[in-house]
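Student: kindly return the folded structure for what I paste below:
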Amino acid sequence: MENEGNNKQESVELIEISIVEGNESKDGEVAAKTAKDLFSDFKASDESDYEPDEHDPTDTDSDEPLSKRVKVKKEKGTKSKKDANDNAAKTKKNYSQKYKKEWEAIPSVRPWISESVHGPHYFYCRFCKKDYKCGKTEIFKHMSAMKHKRHLSSTTQGVQQKFMFRGLLCPVVTPFVKSRAKEINYKLINPYAKFLKACGVKGILLNDVVGEGMSLTPDERKSLTEYWATLCKEKNQFLMVQIGGAPLKSVIDMAIHAEKLKVGAIVLMPDLYNRPKNHLDLIRYIKIISDYTEKIPILYHHYPKYTHLTNIDMTSFLLDITGEIETFVGVIYSTNDLQEGLTALTLNPDKYVCFMGTDEVMLGAVASGFTCIMGNSINILPKLAESICQCIKDGEIKSAQASQNLLKKALDNIYCNGDMVATLKAAISIVTNLPMEVVREPLQTVWEGTYTKMKNKLHEIGII
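Tutor: Below is the predicted model:
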């Protein structure tokens, strides 16, 4: 009898072990599958936040057809207690639900559901930060729970209050003095800002790629932020500051500085040396920075041509970051892949804003429903970009196409003369008559002969 008892005990232990499937490290720790594994300890719950109605025959974890479930309830009183228990055990065994990937395709479920690290019989809610037992019925019960609705409502309202900007965003350049040191020429910033304001530009992005932010020291970037913050406050413009592309400690310092100045938002590019290996690594990087700030909205600038991060799945990124970083509000897409940007736009529009950040697909982006556009051309042809948006809004497709074609023609004649940043700054100098063409090494300023050639070409096509 004693041996028999030991055998039973061993069998129970084996059953318990089999519940946790795969994904364990050599040290017995469960490997990270989703973003939540990186930051907190989570416990699975066998209980729903939904309070079931005892008289409702549909309130069950099972996906068994309704007619069969109602029949079981009617026959309950005629069966013995033992038969009822046997029947319940059999039902539980036959209809124990496992997580199904197809549930993520349900529009109302997709923004918040994901797999659980506690095994295939659980699902995880990103909004509530909790794991629950699986079952399609149980998922919809949870979605109807007041707790889930409160989390959804508070998250959405918080994001809407934090980031209200919609429209055209201009990534501004940084003027330099014509000297060996190439110091920042602050005297040119005010007339440059006046030109943008006169052209109707309402959004400013500072220290990004065209602003040569990665060629500036952290102190220079903070000094520029202070200068532009004052100008934008005077001119009632929305200021966003790019703080990435520097050592993490400097990025955190710039984030804290930007929040103290009360800028509209901070924009992050990844560490350009220790690049993220996957989207979870990127989420962890953003999480570290957000832990040092409290309320400032954070956006990620997806620019694979510049960062060489081509292995980041942005759909998985936006799904897994949901509920993990409350101050994260969206993405800037500097890519010609309009379909990928559109997927991000429609993934969770109540929570995330999505900028299309390339001039070449501006027409397609606006026609597809993008209300936030960033373009380098806004530095020189803001009215043309505004015309594309307005013509689409008014249904004047041919006029919008004509504006897009002219914009493309202008940019082709600018960028064919060398590096994108250097040629863009030369074009700004031509249009504004301000000496903005100087770039900081290792970039090379456009040669004088090329500058004259570009000026003549822009005059020929009617830009100036």
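
Student: C-alpha only now, for contacts and for neighbours.
Tutor: Noted.

Student: what are the ranges of the strands in the stretch 151-300 of the chain?
Tutor: Taking DSSP state E, counting those that start in this stretch as the criterion, the stretch 151-300 of the chain contains strands spanning 167-171, 203-206, 238-242, 265-268, 298-302.

Student: can you redo the ones you listed as JSON lines with distance to residue 250 and mean neighbour count?
Tutor: Below are those laid out as JSON lines (distance: least, CA to CA, whole Å; neighbours: other CA atoms under 10 Å):
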{"stretch": "strand 167-171", "distance to residue 250": "21", "mean neighbour count": "23"}
{"stretch": "strand 203-206", "distance to residue 250": "16", "mean neighbour count": "24"}
{"stretch": "strand 238-242", "distance to residue 250": "12", "mean neighbour count": "26"}
{"stretch": "strand 265-268", "distance to residue 250": "12", "mean neighbour count": "24"}
{"stretch": "strand 298-302", "distance to residue 250": "16", "mean neighbour count": "23"}
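
Student: one more to put side by side:
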Amino acid sequence: MKQLGLATEREETWLRQENKEINFSVIGQYVDYLINEQGVKNVFVNGTTGEGMSLSIQERKQLAEEWVAKGKDKLDHVIVHVGALSLPESKELARHAAGIGVDGIAVIAPSFFKSVNKDGLVAFLGEVASQAPGIPFYYYHIPRLTGIKICVEELLDGMMEQIPSFKGVKFSDTDLLDFGRCAKKNDKGQFSLLYGVDEQLLCALAMGATGAVGSTYNYFGKTNHLVLEAFAGADLNSAQKYQFCVQEFLSFVIAQGFGVPQIKVVMSLVSGIPMGPPRLPLSSASEEFVLKVKAKLESLKNCPNSLL
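Tutor: Here you go, the predicted model:
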């Protein structure tokens, strides 16, 4: 499998109806937007930004099927998150993903019973991966949401030894010490290190990231590609300049309160594709947030190194 560049954690699209059903009809438009407007040809389905853990097993299967179908011959990689609190459900999702021809599966640490040790977590991951033995497997590390803070560097040996299909890690944490130790173990490039904290992309590249998966690549994919290109060309000054642009916007929205509902607003405004509201217990972004972000996005159009 070739190394990924940018991959986007695609956002769920909901109809504004009482039952908040998924709007499958816009996925084809979404695929074309990512490719043609943002230069992003890799997607990560049913992850955090996509509210995967708020969906039923059947909904997750339907979404995976739709992204594979609409992305056929267009997208380079469709990686599907198949993690769940229940081991049988996670295994079922892995079998389904393999059956529809995804390019990879990923699993988050189960987060209800948190007394997980290294051996128990690797065993859980191995059980899930075994249901899709021919599909590249990625561990999805996001301790801010799972509460599982076992260092990835500690897990790597077990995963490489016990999971034959192991191909890498989606590392969504700011612990660059742990990330750097993972990179040191990847001295031969035997697996992918996909970084998931968008505002620290340049730092992660310097530490050894081989790609990135994040929510902002939905709407700032072009600018983040410039970070990748400048870094690859040893033009640190330009890479910093583009990274600082991303950080400026993220600093602004984080100060307003930035989560999945707010990400949906930004994506809707930039892309013109209606993302709809989040699913409960999350609440829609406030009208005040919408107005502030509209103004901020408009101001960015006139700036040097514009994100838009």
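
Student: residue 246 of the first structure contacts residue 272, correct?
Tutor: Yes - checked against CA atoms under 8 Å, the pair residue 246 of the first structure and residue 272 is within contact range at 7.4 Å.

Student: of those two, give the one with the bigger neighbour count.
Tutor: Neighbour count, other CA atoms under 10 Å: between residue 246 of the first structure and residue 272, residue 246 has more, with 21 against 16.

Student: just give me the match in the second structure for that one.
Tutor: Per TM-score structural alignment, the equivalent position to residue 246 of the first structure in the second structure is residue 85.

Student: what sits against the residue nearest to its match when sequence neighbours are not counted?
Tutor: Leaving aside its sequence neighbours, residue 85 of the second structure sits nearest to residue 110 (CA to CA, 6 or more residues apart in numbering; 4.9 Å). Listed by CA atoms under 8 Å, 6 or more residues apart in numbering, the contact partners of residue 110 of the second structure are 83-86, 146.

Student: looking at those residues, state which has the most neighbours.
Tutor: When neighbours are counted by other CA under 10 Å, residue 83 leads the contacts of residue 110 of the second structure with 26 neighbours.

Student: circling back to that earlier point, preserved in the first structure, out of the contacts of residue 110 of the second structure?
Tutor: Contacts conserved in the first structure for the contacts of residue 110 of the second structure, using both residues aligned by TM-score structural alignment, their matches' CA atoms under 8 Å: 83-86.

Student: still on that earlier bit, the match of residue 246 of the first structure contacts residue 114, correct?
Tutor: No - between residue 85 of the second structure and residue 114 there is no contact under CA under 8 Å: 10.7 Å.

Student: nearest to residue 85 of the first structure, of the strands of the stretch 151-300 of the first structure?
Tutor: Minimum separation from residue 85 of the first structure across the strands of the stretch 151-300 of the first structure (CA to CA) falls at strand 298-302, 53.8 Å.

Student: Provide the aligned range in the second structure for that closest one.
Tutor: Strand 298-302 of the first structure lines up with residues 137-141 of the second structure when matched by TM-score structural alignment.

Student: ok, average deviation of the matching stretch from the first structure?
Tutor: Here the mean offset of stretch 137-141 of the second structure against the first structure after fitting is 0.7 Å, by mean CA distance after the TM-score superposition for the first structure.

Student: what sits up against that stretch?
Tutor: If you take CA under 8 Å, 6+ apart as the criterion, stretch 137-141 of the second structure is touched by 104-109, 125, 129, 152, 165-173.

Student: now do the contacts for the match of residue 246 of the first structure.
Tutor: 110-112.

Student: considering these, which are maintained in the first structure?
Tutor: On the basis of both residues aligned by TM-score structural alignment, their matches' CA under 8 Å, what survives of the contacts of residue 85 of the second structure in the first structure is 110-111.

Student: can I get the contacts of residue 85 of the second structure in JSON lines with distance to residue 239 of the second structure?
Tutor: Output for the contacts of residue 85 of the second structure, formatted as JSON lines (distance: CA to CA, whole Å):
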{"residue": "110", "distance to residue 239 of the second structure": "36"}
{"residue": "111", "distance to residue 239 of the second structure": "36"}
{"residue": "112", "distance to residue 239 of the second structure": "40"}
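
Student: between the contacts of residue 85 of the second structure, which sits nearest residue 248 of the second structure?
Tutor: residue 111 (32.2 Å).

Student: how about the closest one, what's its match in the first structure?
Tutor: Structural correspondence for residue 111 of the second structure with respect to the first structure (TM-score structural alignment): residue 272.

Student: ok, its match touching residue 307?
Tutor: Yes - with contacts counted by CA under 8 Å, residue 272 of the first structure reaches residue 307, the gap being 6.4 Å.

Student: for the alignment partner in the second structure of residue 405 of the first structure, the count of nearby residues, please.
Tutor: For residue 405 of the first structure, the aligned position in the second structure is residue 244, judged by TM-score structural alignment. Counted with other CA under 10 Å, the neighbours of residue 244 of the second structure add up to 17.

Student: residue 244 of the second structure belongs to a helix, doesn't it?
Tutor: Yes - assigned with DSSP: H, G, I helix; E, B strand; the rest coil, residue 244 of the second structure falls within a helix.

Student: how near is it to residue 237 of the second structure?
Tutor: 11 Å (CA to CA, to the nearest Å).

Student: one more: residue 53 of the second structure?
Tutor: Taking CA to CA as the measure, residue 53 of the second structure falls 39 Å from residue 237 of the second structure.

Student: more neighbours, these two?
Tutor: residue 53 (17 against 11).

Student: quick check, that one in contact with residue 82.
Tutor: No - applying CA under 8 Å as the test, residue 53 of the second structure and residue 82 come out as separate, 9.5 Å apart.

Student: any common contacting residues for these two?
Tutor: Residues touching both residue 53 of the second structure and residue 82 (CA under 8 Å, 6+ apart) are residue 46.

Student: for residue 350 of the first structure, see how far away residue 200 of the first structure is.
Tutor: Distance from residue 200 of the first structure to residue 350 of the first structure, by CA to CA: 27 Å.

Student: please name the nearest non-neighbouring residue to the counterpart of residue 122 of the second structure in the first structure.
Tutor: Superposed on the first structure with TM-score structural alignment, residue 122 of the second structure falls opposite residue 283. Sequence neighbours aside, residue 321 is the residue nearest to residue 283 of the first structure in space, at 6.4 Å (criterion: CA to CA, 6+ apart).
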